[in-house]
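Trainee: sequence first, then the predicted structure, then my questions.
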Amino acid sequence: MQVQKTTVESLFTHERRYVVPLFQRPYVWGREEQWEPLWDDICDIAERNFVAIKNENPDDVIHPHFMGAIVLQSRRVSGDHLPVLDVIDGQQRLTTLQLVLVVLRDLANAKGEAPTAKWATARTANGNALINTETEQYKVWPTQRDQAQFIEIYNAGSCAKLQAKFPAKIGRRKATRPLMVEAYLYFYQAMDEWLIEKGDAVLGCRALRLALQRHLEIVQIDLDETENPQEIFETLNARGVPLLASDLLRNFIFRRAKGASLPDALHKKYWARFEVPENPAQPEGLRFWEVEIRQGRLSRARLDLFVQHYLSMKLERDVRVGELFREYKTWIETRKPFSGVEEELQEFVRYADLFRALLRPDTNSPTDLFAARLHAIDVNSIYPLVIGLLGEPHLPSDERDGIFIDLESFLVRRLVCGRPTKNYTRLFLALLTDFRKGGVFKRAAFRNLLVAGKTESSDWPDDATFELSWNTVDAYKAIKPERVEMLLRAIEMKSRSSKSEPILLKGPLTIEHVMPQSWSAYWPLPAKTDGVDPLEAREEVIHDFGNLTLVTQGLNSTVSNGPAAQKLPELFKHSNLELNKYFVNRTTWTEKDIRDRGKALFELAKEIWPRP
C-alpha cells in the first residue's frame, strides 16, 4: 500500500481511467451533506485567488483544503487500452469532482474564458482513447446504473441544454431529476452566482480554476495486487454517506465474481432487479428496494430488511442489524453453502422475490391473503419463518397454505387475547428449526409444534379463551385500528364466501362505530336495571367488535353522531358490504344488540381462524 497527498490536477492530468466497479452503489451524494460543504471549500479558496489575481499579488499564501481519501487499485489492461484504476473507495468524491470540472468547462465556455474551458476539458476527457472512444474518453467511469446520466451531462455542453433534457416539470407535475443532474445544476448555479457577484467573469473563472487545480488536496491510497480491497472497502468511507449492509454484501459478492470473470453478466442477470425504479414511468425515482419501511421504532431500506430476514432464516437464529454483513461473510466463508457465486446469487434473489411478493399482495391466492393480513398485524419477526416456508422445496403448496392458515390463526388469536409479542423472534425461528429437523413437511407436523406452546409467550389460545376475549376486549382501543380493520375485512370476506368466490378487498374502508363514540346527544342511556349502572354498561361495549363495522366512505359527522333512526339506514346504504346487511330494517341499537352482534361475528371469526 502506498499513501500520498495529491491534487485534482495530479489526479486528472494523465491519460487514464478511474473505473467504479459495477457492484458498488450508485451516486448518492446530496446537497446539504456533501455538495454545499464542497462548494464552501471551493468558494473560500476561489475568493482568495480572485483577490490575489486582481491585486497581482502572487505571494499570497493560500492554504489547501483537504477533501478526504480515495482508494485505488491498478487493473491489468492489454494492448493499447488506457491504464485503468479501480476505485475501491471514494467514488462519490471522484464523480463529484468530475461534475464540478464539467460545470467549470461549460461555464467558462459561456463566459468566453477559453483557457479555463480548455483546462477543464483536458481534466475530464482522455484525448488519446485509441481503442474504445465511447467509454475510454471519460476519465471517471461511474457504476452501471449512473453511466447514462453521466454521459448526458458530459455531452450536453451547456446548462440550458441539460435543463431541456431534464426539465423541472413535465406538464404541471414536478419531474424527478437524476442526482448527478441535480449536482451539476447546483454547482452551475453556485458558480454562476459567484461570478456575477465578482463582476469579472474571466478573472473569476481563472480563480475557480486555480482553486481546483492547486488547492484541493486528497489522500490517495494505492493498493498493490496482493492486498485485499474488500477489507479496505469495508472500513473506509470518510466524509461520505454511511454504507448499508446490502452495499457491503453486494461488494463482497461481486468481488468474488470478478475472480471468475463474471461480474457484468451476473449483475445483469441477478442484481439489476434491485435497482429497478418503484415507478417505471419515473426511471430516476426511488427504487423499490431503497424505500424505507418501518420496523419497530426504526425505518430501514427494504433490501437491508430482507438481508436480515434472509440471513436469520438461513442461520436459524436472530441476526442483529449491526452484524449483518459480518455474519453473512462468516457464513459464506466458513460454511461454504454454495458451489459458487452464481448459485449464491440465485438463492439470494429467489428469496428476495418471495419477500417482495409478500410486501405487495395483489391476488386472491391464499399466500397473498395471508401476506395482506400479516402487513396489518405488523409482526416483522415472522418473516424469516414465512420466507423459509415459501422457499422450502419439499413443502407442497397445499400443505403450506394450511400452515399459513394456522399461523394466521395463531397470530390473530394471540392479538385479540392480548398475548405478549416480545419473544416472537426466538419463537418463530425455533418453529422453523424444529420443522426442518422433523423432516415431515406436512401441515399436521407444523400444527403439532404450534399446539405444543403452553406459556403466555407461546400458547395458541383455544376457542373458549378466544371467545371470552373477543366479547370483552375494547377492540378499537386495545387493538390498533388498522388491525381491527383487517379483522373486519376478513369477516366481510367470510360473509361473502358462501355466496361468491372470496376476494381480496381493495380500496380504502373506514371503521365506523355503530353507536357513536359521541353518543350523549342522541343516544340516551336506558333506565337502571338489576343494579347495573347504564353508563358503565355502555362504556363497556362502545368499542367492542359488536359495535364496529366498515363503510366504503366515511359518514359525515352529522350522520355519524346522529340518532339511531337516522344512522342505521345510512349504514344500510353501504349494503354492498355484507357486514352492513345486519342493519336492514333496524331503527334502534342497544347494548344488548351490540353483544348479540359481537357473538355472531365471533362465530365467523372462529371459522376464519380455527384451532384444533
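Mentor: The structure has been received and is ready for your questions.
Trainee: only C-alpha atoms for contact and neighbour calcs from this point on.
Mentor: Fine.
Trainee: surely residue 605 touches residue 493?
Mentor: No - using C-alpha atoms under 8 Å, residue 605 makes no contact with residue 493, being 10.9 Å away.
Trainee: and residue 221, how far from residue 72?
Mentor: 6 Å (C-alpha to C-alpha, to the nearest Å).
Trainee: neighbour count for the two, which is higher?
Mentor: residue 72 (24 against 19; other C-alpha atoms under 10 Å).
Trainee: so that one sits in a strand?
Mentor: Yes - counting by DSSP: H, G, I helix; E, B strand; the rest coil, residue 72 is located in a strand.
Trainee: quick one: residue 345 and residue 268 touch, right?
Mentor: No - using C-alpha under 8 Å, residue 345 is not in contact with residue 268, being 11.5 Å away.
Trainee: okay, those two: which has more neighbours?
Mentor: residue 345 (19 against 12).
Trainee: and that one, what element?
Mentor: helix 341-359 (DSSP states H and E).
Trainee: okay, one more to line up with it:
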Amino acid sequence: MREFDQAEMVEMLDELIMNSSRRFLGKPTRFKLYPSHSDRGAFERVMTGGNPSDHRLDLAFRFFSVAARDWLSTGGESAQSASLDQRANALGATIQDRLSLVSIDLSGNDDAQLIFETLNDRGTPLLKADLVKNWVFREGAQLNADVDDWAVRLWDEFDQPWWREEVQQGRLMRSRIDIFLQYWLTMKSCAEVRSDDTFRAFVRQSKPFMADRDFATSYLESLRSDADIFRRFAELGSDTPEAPWVWFRPS
C-alpha cells in the first residue's frame, strides 16, 4: 500500500495489527496477535521488514505481498477497469471485514479436545501434542511460571520437523511426538493409554504436578529428558546391538 501512496489505507491496516501507543514500543504487546515461541523470530522479522528467510511465515508473506501488489497494479481480470483507489479500497475492505479471528474461552467442564477437533474437522488435523502444549502453557501462565523459559528449554524441540513427522505405527501413520506422549503416559500411569485419549490422559496424569510452579518445571524437565531418551532409541541404527530390543521404535 505504501508504494502505491495509499496512506489512509496503510494507517487503517496498521490499526488492525499494531498497538500504536508509546507504552507498547519495543514490546511484544505492540502486536495485537503474537504467535507461539517457535515462530516469534520470523513473525517479528516479517512484521518489521527484516531480512527474509525460508521460514514458512516469510514464504507466506512473500506470496501475499506479490498477490496484493499484482492486484493493486492491474486488478486482474475482474477489476481491470477499476481505479487504483477502488482496488485499494476493495483490498482493504476484504482484509478488514472478511478475515475473522475466533477467541474461545473454555470453562472447567468443556472438553478442549472435542471442541478443537470439531472446529478443525475440515482442516489439518491437530496433533494431540498441540492440545497438550496449549494446556501446559495455559497452566504455566496461571502459576506465573517462566513460560518463555519453558518454551525455549523444554518445548521448542517438539515443534521441530523430526517430532512432527508422521511415521508408520502398525497400520496407522502418526507423528512421533504423539507416539511418544502415548508411551510416556502409559509408563507413568502403569496403565494402557489409547491413542485417541492421549490428551485427556495427559491432563489427568499431569494435573497434580501443575499445581506448583517448581513442581511443574521439574515435571516438564522429566518429560523433556525422557523424550531425549526416546529419540536416541528411535534413531538407533538397525545394525546396532540394542536395536532389536527397542520394541517401540516407529519406522
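Mentor: Here it is on my side, so go on. It should be emphasised that the depicted structure is a prediction, and the values quoted were computed from it without experimental measurement.
Trainee: in space, what's closest to whatever residue of the first structure lines up with residue 158 of the second structure - neighbours in sequence excluded?
Mentor: In the first structure, the residue paired with residue 158 of the second structure according to TM-score structural alignment is residue 274. Spatially, and ignoring its direct neighbours in sequence, residue 274 of the first structure is nearest to residue 289 (5.9 Å; C-alpha to C-alpha, 6 or more residues apart in numbering).
Trainee: count the neighbours of the one you found for me.
Mentor: Applying other C-alpha under 10 Å, I find that residue 289 of the first structure has 21 neighbouring residues.
Trainee: can I assume it is in contact with residue 303?
Mentor: Yes - here residue 289 of the first structure reaches residue 303: they are 5.0 Å apart, a contact under C-alpha under 8 Å.
Trainee: and for the two, which residues touch both?
Mentor: Common contacts of residue 289 of the first structure and residue 303 (C-alpha atoms under 8 Å, 6 or more residues apart in numbering): residue 274.
Trainee: over to residue 129 of the first structure. Which of the three states is it?
Mentor: coil.
Trainee: and the counterpart of residue 189 of the first structure in the second structure, how far from residue 5 of the second structure?
Mentor: Aligned counterpart of residue 189 of the first structure in the second structure: residue 66 (TM-score structural alignment). Noted for residue 66 of the second structure: a distance of 17 Å to residue 5 of the second structure, by C-alpha to C-alpha.
Trainee: cool, and residue 58 of the second structure?
Mentor: 24 Å.
Trainee: higher neighbour count, those two?
Mentor: The residue with more neighbours, out of residue 58 of the second structure and residue 5, is residue 58; 18 against 11, by other C-alpha under 10 Å.
Trainee: sorry, back to before: buried residues of the helix holding residue 345 of the first structure, list them for me.
Mentor: 341, 342, 345, 346, 348, 351, 352, 355, 358 (16 or more other C-alpha atoms under 10 Å).
Trainee: next up, the contacts around the third one.
Mentor: If you count contacts by C-alpha under 8 Å, 6+ apart, residue 345 of the first structure has them with 270, 271.
Trainee: map it across to the second structure for me.
Mentor: Residue 345 of the first structure maps onto residue 220 in the second structure, by TM-score structural alignment.
Trainee: about what we covered before: please, which helix or strand holds the match of residue 189 of the first structure?
Mentor: helix 56-74.
Trainee: now do residue 162 of the second structure
Mentor: Residue 162 of the second structure belongs to helix 161-164, assigned by DSSP H and E.
Trainee: tell me the buried residues in the next helix or strand after that helix?
Mentor: Using DSSP H and E, the helix or strand that follows helix 161-164 of the second structure in sequence is strand 166-169. Buried residues in strand 166-169 of the second structure, counted by 16+ other C-alpha under 10 Å: 166, 167.
Trainee: what's strand 166-169 of the second structure packed up against?
Mentor: With contacts taken as 3 or more C-alpha pairs under 8 Å, 6 or more residues apart in numbering; DSSP states H and E, strand 166-169 of the second structure sits against strand 172-175.
Trainee: what range does the helix or strand following the strand it packs on cover in the first structure?
Mentor: On the C-terminal side of strand 172-175 of the second structure, the nearest following helix or strand under DSSP H and E is helix 176-189. Across the first structure, the stretch matching helix 176-189 of the second structure (TM-score structural alignment) is residues 302-315.
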